[in-house]
Each structure stands twice: as structure tokens, then as C-alpha cells.
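Chemist: When you get a sec, could you give me coordinates for this:
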Amino acid sequence: FILVFSIILHTTFATNLPRAREATLIEVSSPTEVLIKAAGLGIDKKHSKPKAAVLDQSANDDAAKTAVWFVLIGGSDPLIQTEKEKVAFQKIEEAFFGIDNIRKFISWEADYYDKRLKTDGGKSLKIEKSFKINKALLEEYLVNKSVFQKFTNISASVGMPTIMVIPESNNDIAPLDLLTQNPDIKKGAEVIEAYLSAKQFSVVVPEQQQVLQELSSTQFALGGSDDDYSYLLALSIGSDVYVSYNISISTRIVGTSDVKKAVVGCRAYETTTGRLLGTETGYSQERPSATNAALIEEAMSDAVDKVISRIINYWKTDLKLGIQYKCIINVSNVFDSEQAEEIIFAVGDACKSVASLLKENTVADHTYDISLWVNPEKYPAVSDIYRAIKASYTGEGIVKRVSISRKLILLSVEEE
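Modeler: The predicted structure follows:
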């Protein structure tokens, strides 16, 4: 009885929530705005014979609510993602969807309908029209209402995620060479940089001379690893996430004009494991006489906005466990296989005493490859982690530092 009553009560009083809840993302207009086509369902409860003006206003208001609802909850990459955020938003959703509040987040709306159709024997009106929604204002509002945690609060304790941006490449040319030699590839990196910077991420676009030495030392420390170039580079410069991308521009003749279209692929990976966080494809419109740069910006904007949503969701989730590091321990060959096994067991125990969570990636005869999640308040610097592991180790030999970067800890166990 109580459950039934609560459902009836919610249905009776939840008058501000959108009715239509049908919408489509048209384009990402900028790092802060998206263009949405939304349906609206107009009703007139005051008159036995519905008034056209009332139906129109009701449908317009409902379409506006639906457009904002789509950005918040309804799309494939909504702003509200975690269960905690959903519960917090439910507490304020009735007031939030008041039409005066909703209008604050609409920066533009079409002055015409894409569709207009009377339904239910003329008692209701269904429309479709387009709106531009300001996502930045939405995020700010939800932070102020404690639905979202303020990113500055997160960054104060653990730092914002550092993201490396690098193009995909085949074996013929290195990605870093593509950045300097191909203007289309360079433009792609610039667009991604702009979007990430607008979201307050720390962005790294590696330059050739800056990273070659670090990359070489990382490969050497990993024993001449054949791992993906981008993955090794991300580890060497200490990014939390790396974003790779590719660009393709096609041309065809329409009538007497050449029209061009850009297609871009954008992928985000977790640096310490190489795990794919999200992949999206973006498209520009076919346009005559358009520059490659304009087409790339249009297509990349569509793709990178969705990938950023995946990165934000990953970062929120991962922070619950602590800061993640990749740690590789090599045991000296002076120890035989049985000794090395006991040493690896002892190293594992030392690492577990430091980590809130430990995941084993590889356990070989003389190599121990793990991922660690560490409390940043207890171990604010990566060197603190090394010191704690070294102090906790009770096995044969001595733990020594090979190399330590922001996300990669390379250690060895040597004979004393």
C-alpha cells in the first residue's frame, strides 16, 4: 500500500518533469554548447476544448525541458552518470525542471518547428524543434546544488588528470613526426587541446626533442618492450589518460563543385593499463570550398566531446580507489628462479601494505608487473610510495629505484 501510494503521489505532483523525452544530438557547437533537436508534448488541462495557444506554449516548454533532460540524463554520454549523482539529482529535479529555471540553460532556440502534429483527437500537440544548451552552465548549477563534486576540490587533493594527445600512425612514420609535418594532424591535436583545456584538464602534446630521451629510457627499462608507441610514450611522460586520433578527408564531385567531408576517430585509453575508456567517430557536413582545418574542427568537435564524458566518468570512478600507478619490479639474475619467486612474494607483500588495491598484470620468473591504487593523502608524492615499499620489504636482497615518473615506478631487487 505504501509503495502504491508513493507512486501515485509522485505521479500527481511531479508536474514539472518533461513529458516527451525524445531528443537527438545534432552537433557539438563549442566546448560549452550542444545543439539538440527535441520533441515537446503540449497539453491543456484548463479547458474542456484545448486552446491552440495553450497547446503551443505547453509543447514549446516541454521541448525545452526535454532538450535539457537529454543533455543531463537521456543521451549516450549524459552529464549525470554515477548512481550517487542520480540520487542527488532526484531530490531537486522537480524544482530544476521549472520552466523559468530551464530557460537559463538555453542559449538559442529555433523560431520554427521541424514537426507539428496534433494527437489524441486534437487534445494534445506534439512538436519538434532545435535548441542550443549551455552545458557549462548546467555543470556549474549542479555543482552549486551538490549533485556534482567540484573539480577544483578534486584537483586540490589529487590533481586534475593529465592527458596526452597524440595521432595514430602506422610503422612508416612516427606519431611525433606527423605532428610536425602534417598540418591536418596538427589541427586535430589543437582542437582536442582546446576542448580538454576548457574542461580544466592538464594537456600534454609531446614535442619530438622533449620526449625522445624519456621514451628510450622507458623502453630500455621495460626490456626492449614491443608495446604500442603511444602507450610507452604516455607512460614515459606520466599522463593519466592518453587520447589518440585519426583524420580522413574525402572529396567528391556534386554537379560542377567539389565537396569535401572530414571523418575523425578519437579514442581515450587509461595509461597505466592501456584499457580503452571510450571511442567515438565524428563527421563534418559535406561542404564545397571548405578548408581542411574547418572540416577537421567540425568533425573533431563532435567526437571529442563524447570522449571527454567518458574520461570524466573514469576519473570520478578511479578516484574512489585512489591514484593509480604502474609498478614494475625486476629481480636481478644473480638470484635463481626459486629465490626470485620468494623475492616476488615479498615484494608483493610490501606493495600490498602501501596500496588500497593491487592488481597483478604479469608475474614472470624475474619480473613482477602490477597496478597500484594509493591513497594520495597518505602518499602525496610518488617518491613516498617508493620509500614505503623499500621500507616494508623483508625479502632477500635490497629494493632499488631504477626510474620514477608521475605514473610509472620502475624498481629492481639487487644483491646486497
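
Chemist: Only C-alpha atoms from now on, for both contacts and neighbour counts.
Modeler: Will do.

Chemist: dump the residue contacts of Val304.
Modeler: Shown in contact with Val304 (CA atoms under 8 Å, 6 or more residues apart in numbering): 192, 195, 266, 280.

Chemist: Could you do Lys187 as well?
Modeler: Residues touching Lys187, when contacts are defined by CA under 8 Å, 6+ apart, comprise 293, 296-297.

Chemist: to compare against the first, here's another:
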Amino acid sequence: MNFVNYAIGFLVLFASIAAADNGTVSTRKNANSAYKELDGSSTAKKSGGEIKHTDRYSQYEGKYAPKDQPQSQPQVITSIPEDFPHPVIMVIPALNSKGLSGLQVVTNNPLARAAMDGINEYLTQRRYEVKYLEGNEALDKVIQVQNSLASSDEDLAYLASLVLNADVYIKFSGSVDRRGIVTVELNAYESSTARLLGTQNSTIDSHGRMEKIDQQANLKTAAKKAMPGLESKIYAYWADDLREGNKYKVIMNIRGDYDDSQIEDVEEDIVQNVKTKFKKAKVNTMTAKTIDMVVYSDSDDVNDVYSQIRKAVKSTASTKKINITKKLIIMDVL
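Modeler: Prediction:
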């Protein structure tokens, strides 16, 4: 029986429990609700008929696995060197919307906290620096960055990883079926590009024990169990990425008073000039309002990188610094 096919999304499960205890959770400005209460039942197909869920969690459902896939399969790594330069990692719940309220769910719900603790425990034992989005100050920083963008369509987990100076971020989600089978799914992404590095699943059989304390223990165990496989996939990509240099996400908001033909010329000049300053530069998207690119540099000083970009753009347009973190540069082109 494939229990994953009728999995109950962690995030909606967590949010529903918090809402039952505390009432409706107020969200921050510019944030959307990440949770939707459904009709009280969910179904899953099985050879021989349709199975209807009736357990206490079955009135909620959610699927939060990313749709994108790794560009290529990572090499299987069986042993990670002791001197491996560990990336800074952020851990966050997977979301099916861009609402900031969902990023706070681990603060209020012990089930989400248990899964997150399993991941964090593994990482800290392996001497990784771990970041996670909790507290008003961290949320305010993410909102500030979002508001400084010409487009607010960026995934907030992605933005949060850049704001918190993480190199890699891990999204976690999971399910508990009516027999007590706990399933956890982990997805790792590279922060500067949001590239999917790898996915890892694990399951734990609760043998019918559905008490909350049992679920918490099994969620933590399942999350920790999935980490060695995910770590090897992260390492396979990370080792290759280090050879290309440090990556920086650069967002240029076009604020100058340009007509359509001028914008094309200005953007073309900017991109070509920036490419001459760095080992590698890749444009992700380019619109009439925004240039979104990643630059690769040997420098580990983001201010030095920003200075090089300013010099590259100077002959074409003036610039204004809006926001800079370790991995992110947001600037206006005037």
C-alpha cells in the first residue's frame, strides 16, 4: 500500500491544530494564509477501490513538494571528508503559498517542531551552522526585502535563506496516515539560485500508536533518518559549486525614466558590462522593470562584489543600493 499517495500535508495539519487552540492566526502585511480547511475527508486510490480517510487528521490535506527537479542526478557519496567546507543551512517548513504565516508554524506547533528538531539535531551533530526563521526581527527583514523588489513573486523561503545568509535551505513536509505510518520528505535547495539539490524521504511505523507524544518522537526520528541521504546529495553539488566561486543573487530594479527601446539598450549594456567583471554571470529573468541574475566571484565580500557591479553599470546608468546581505544584492538602476 502506498501511504504517500494519501499523505496528509504537515503544514496544514500543524496550522489546523494551532488554530484550534488559539483561534485564527493573524498574518503579517503582504502575507497570505498558507492553510485551507477542506470538507472533512480526503480520498486516495488503491487497486481494488477507493479508500476514504476517517482519522482525526483526514479533514486536512496539502501537497507541498516542489514541482521542479534537479537538473541532473547527483553522484552518490558514501563518505564526506572531515575537511568538507560545510554550507550554512536554513531549515523551514514547505509551503504551498507565499504567506509568511506558514513560516512561523514551528513556533506554535509541537509536531512541526519535532520534525525540525530532528533535522537540526543531525546538522548540529555534524557541525553545520543552522539558521531558521523565527521571531519578529527575522520576519521583518524578509518583509523588508520583499517590499524592496519590483516584483513580489519570489518564494519567501528562498528570500528568507538569502536574508539569513544561508548557503542551502531545506524544506520539510510530511504525513501521518491512519495506521500511524509517519512519512517525512526533505528537499534541499541552493540559496543563490533556488536550484533543487536533492530530495530524500523516510518512513517510520508507529505500529498504531497515535498519541501525540508518539507522533512527535516518530516525526523527529523520520526526519533525522532522512538526513544522511540528503546530506550526500547536498555535498555532491556543493563540492562542484565551490570550484565556480562564490555565488551572489543580484536584483536590479529599473527605476529610470526610459522608453521601451531605451530599456532594451540599457539592460543589454548592463548585462554585458557585468559579465566582464566576474568569472561567470547568468541572467535568470529580465523584464522591463527588473534584471535578476547570479554572479560568480572569487571574493567572499559582498560589498566588494557590489562595488564591482556599480563600476560595471556606471557608464550606462546611475545606481542606488537598496539592500545587501551575505548572498543578496538589491539595487535600483536610475
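
Chemist: rewinding a little: in the contacts of Lys187 of the first structure, which residue is surrounded by the most others?
Modeler: Sorting the contacts of Lys187 of the first structure by how many neighbours each has (other CA atoms under 10 Å) puts Ile296 first, at 25 neighbours.

Chemist: Give me the nearest residue to that one, chain neighbours excluded.
Modeler: Distance criterion CA to CA, 6 or more residues apart in numbering; nearest residue to Ile296 of the first structure, sequence neighbours excluded, is Ala262 at 5.8 Å.

Chemist: For the one you found, what is the corresponding residue in the second structure?
Modeler: The alignment partner of Ala262 of the first structure in the second structure, by TM-score structural alignment, is Val182.

Chemist: now stretch 142-161 of the second structure, how far from the chain's geometric center?
Modeler: For stretch 142-161 of the second structure, the separation from the chain centroid amounts to 12 Å (computed by CA atoms, centre = their mean, to the nearest Å).

Chemist: I'd like the distance between Asp162 of the second structure and Ser206 of the second structure.
Modeler: Careful, residue 162 of the second structure is Leu and not Asp. Using CA to CA, to the nearest Å, one obtains 37 Å as the distance from Leu162 of the second structure to Ser206 of the second structure.

Chemist: With neighbour numbers in mind, choose between those two.
Modeler: In terms of neighbours (other CA under 10 Å), Leu162 is the more surrounded of Leu162 of the second structure and Ser206; the figures are 26 against 19.

Chemist: Helix, strand, or coil at whatever residue of the first structure lines up with the more buried one?
Modeler: Correspondence of Leu162 of the second structure to the first structure, assessed by TM-score structural alignment: Leu235. Three states are possible here, and by DSSP: H, G, I helix; E, B strand; the rest coil the one that applies to Leu235 of the first structure is helix.

Chemist: surely Leu235 of the first structure meets Ile404?
Modeler: No: the criterion here is CA atoms under 8 Å, and Leu235 of the first structure misses it with Ile404 at 10.5 Å.

Chemist: For the first structure, just list every one of the helices.
Modeler: In the first structure, helices defined by DSSP state H lie at 2-13, 52-69, 83-90, 93-96, 99-102, 135-144, 151-158, 175-181, 183-198, 208-221, 229-237, 292-319, 337-354, 382-392, listed in chain order.

Chemist: quick one: what's aligned to Val4 of the first structure in the second structure?
Modeler: In the second structure, no residue is paired with Val4 of the first structure, using TM-score structural alignment.

Chemist: Leaving out the residues flanking it, which one is nearest to Lys321 of the second structure?
Modeler: The spatially closest residue to Lys321 of the second structure, leaving aside those adjacent along the chain, is Met331, at 4.6 Å (CA to CA, 6+ apart).

Chemist: any idea what that neighbour aligns with in the first structure?
Modeler: In the first structure, the residue equivalent to Met331 of the second structure is Leu411, according to TM-score structural alignment.

Chemist: Verify the stated contact: that match with Lys390.
Modeler: No: with contact defined as CA under 8 Å, Leu411 of the first structure and Lys390 do not form a contacting pair (9.6 Å).

Chemist: Please say which of these two ends up with more neighbours.
Modeler: When neighbours are counted by other CA under 10 Å, Leu411 comes out ahead of the other of Leu411 of the first structure and Lys390, with 22 against 19.
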